[in-house]
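# Sequence plus predicted model, see below.
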Amino acid sequence: MDLQSRLEALIAPSLDAMGYELVRVQLQGKQRLTLQIMADRKDGVMMAVDDCADISRSVSALLDVEDPISAAYTLEVSSPGIDRPLTRAKDFVAWAGFEAKMESCQPIDGRKRFRGKLLGLDEAGVNVRLVIEAAGEIAIPLADVRGAKLVLTDELIAATLKDQEE
């Protein structure tokens, strides 16, 4: 199991018990490592600074005991934000209808980078569907998605603000 998977397996159950969902774990940097953890509240309420602080304390204690990273690092905990990364299959479904940027591991029609309206997953749940203005609808195998995130648009901001008001 690679370090990324080990960290996810270590951190996710702790967050789950606290009422959060792990969105992404990412270890960045060469000289100065930063362990970035993104989480959402399970109840759908927007993350607050106190939520991040609670997660930071819990995960920090867990990592001190387990010590999966041999080098010194900085722990950074945040919410995914409005233009959030799409990392789980359910993210592609939940955010269907909004504009997204995606990168695939393998070229599709000679391209690896795409930007368009997210349609969600196909019926089998194995391909991400995206409408691209110039090319129409494309399907990118979920397993081949290297990275994906929502694009910050007025529509996305309005929808996010509306969700917060409810």
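Perfect, thanks for sending it. This structure is a prediction, so every number in the text was calculated from the model and none was measured.
# From now on I want contacts and neighbour counts done on CA atoms only, so please keep to that.
Will do.
# Go ahead and confirm R24 touches D40.
No. Using Cα atoms under 8 Å as the test, R24 is too far from D40 to be in contact (9.9 Å).
# second one coming, line it up with the first:
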Amino acid sequence: MAESEITEQVTALAQPVLDSLGLELVDLEFKKAGRSFVLRLFIDKPGGITLDDCAEASHELSLLLDVEDCIPGRYTLEVSSPGLDRPLKKEADFLRYQGRLAVVKTQELLKDEKGSPRKTFLGTIEDVADGVVTLRLKEGPLARIPLAGIVRARLEFEL
């Protein structure tokens, strides 16, 4: 079974469990680590998660994954917080973190409002509407970035 199939299947299984615990699945990774694999789930909730949230989610998911037996071979399950540099994947993520500093990387070169082309944008999330994220760049101009063109985005830690 391909890694992408496993991540899709695990996501479908994990989502209802996490929903019932009041937790959001932020990201899921399934990667080779030495001779086995690591299944990493990053979870969150309004106000942040605790160690107890991670432990409870890990326990529930471990039981479910053992019963469903959807991952061939050996693997380690890790459940943790997305951290201070939380990835932004969905429109709802950008909406939730309006006013926060973010780094956005695009596949194609895009121009900011001053006409400067780039693929990496660092700025404050101003708005999200009609599938477009608007950032106020650190150096001043605005950048309008289509969600569909974003390769990777994450919050940037602010001092």
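Ah, there it is. No experiment lies behind these values; they were computed from the predicted model shown.
# State the TM-score obtained for the two superposed chains.
Once superposed, chain against chain, the TM-score is 0.82 (TM-score structural alignment, normalised by the length of structure 2); 150 aligned residues with a Cα RMSD of 2.1 Å.
# Which elements pack onto the longest helix anywhere in structure 1?
Assignment by DSSP state H gives helix 49-66 as the longest helix of structure 1. Using 3 or more Cα pairs under 8 Å, 6 or more residues apart in numbering; DSSP states H and E, the elements in contact with helix 49-66 of structure 1 are helix 3-18, strand 73-78.
# repeat that for 6 Å
Here helix 49-66 of structure 1 touches no other helix or strand, going by 3 or more Cα pairs under 6 Å, 6 or more residues apart in numbering; DSSP states H and E.
# equivalent range in structure 2 for it?
Residues 51-68 of structure 2 are the counterpart of helix 49-66 of structure 1, counting by TM-score structural alignment.
# mean deviation of the matching stretch from structure 1?
Aligned to structure 1 and superposed, stretch 51-68 of structure 2 gives a mean residue distance of 1.0 Å (mean Cα distance after the TM-score superposition for structure 1).
# For that stretch, which outside residues touch it?
V79, S80 (Cα atoms under 6 Å, 6 or more residues apart in numbering).
# at 10 Å what do you get?
10, 13-15, 17-18, 21-23, 41-45, 50, 69-71, 76-81 (Cα atoms under 10 Å, 6 or more residues apart in numbering).
# List the buried residues of the longest helix of structure 1.
For helix 49-66 of structure 1, burial by neighbour count (16 or more other Cα atoms under 10 Å) applies to D51, C52, I55, S56, V59, S60.
# Between helix 3-18 and that helix, find me the angle.
120 degrees (axes from the mean of the first three to the mean of the last three Cα atoms, to 10 degrees).
# Show the buried residues in the contacts of stretch 51-68 of structure 2.
10, 13-14, 17-18, 23, 41-44, 70-71, 78-81.
# Can you check which residues contact both of R24 and D40 of structure 1?
Contact criterion Cα under 10 Å, 6+ apart; residues shared by R24 of structure 1 and D40: S78, S79, P80.
# got a list of what the residue mapped onto the second one from structure 2 touches?
Counting by TM-score structural alignment, S79 of structure 1 lines up with S81 in structure 2. S81 of structure 2 makes contact with 25-27, 41-45, 48-51, 53-54, according to Cα under 10 Å, 6+ apart.
# go with 7 Å
F42, I43, D44, I49 (Cα atoms under 7 Å, 6 or more residues apart in numbering).
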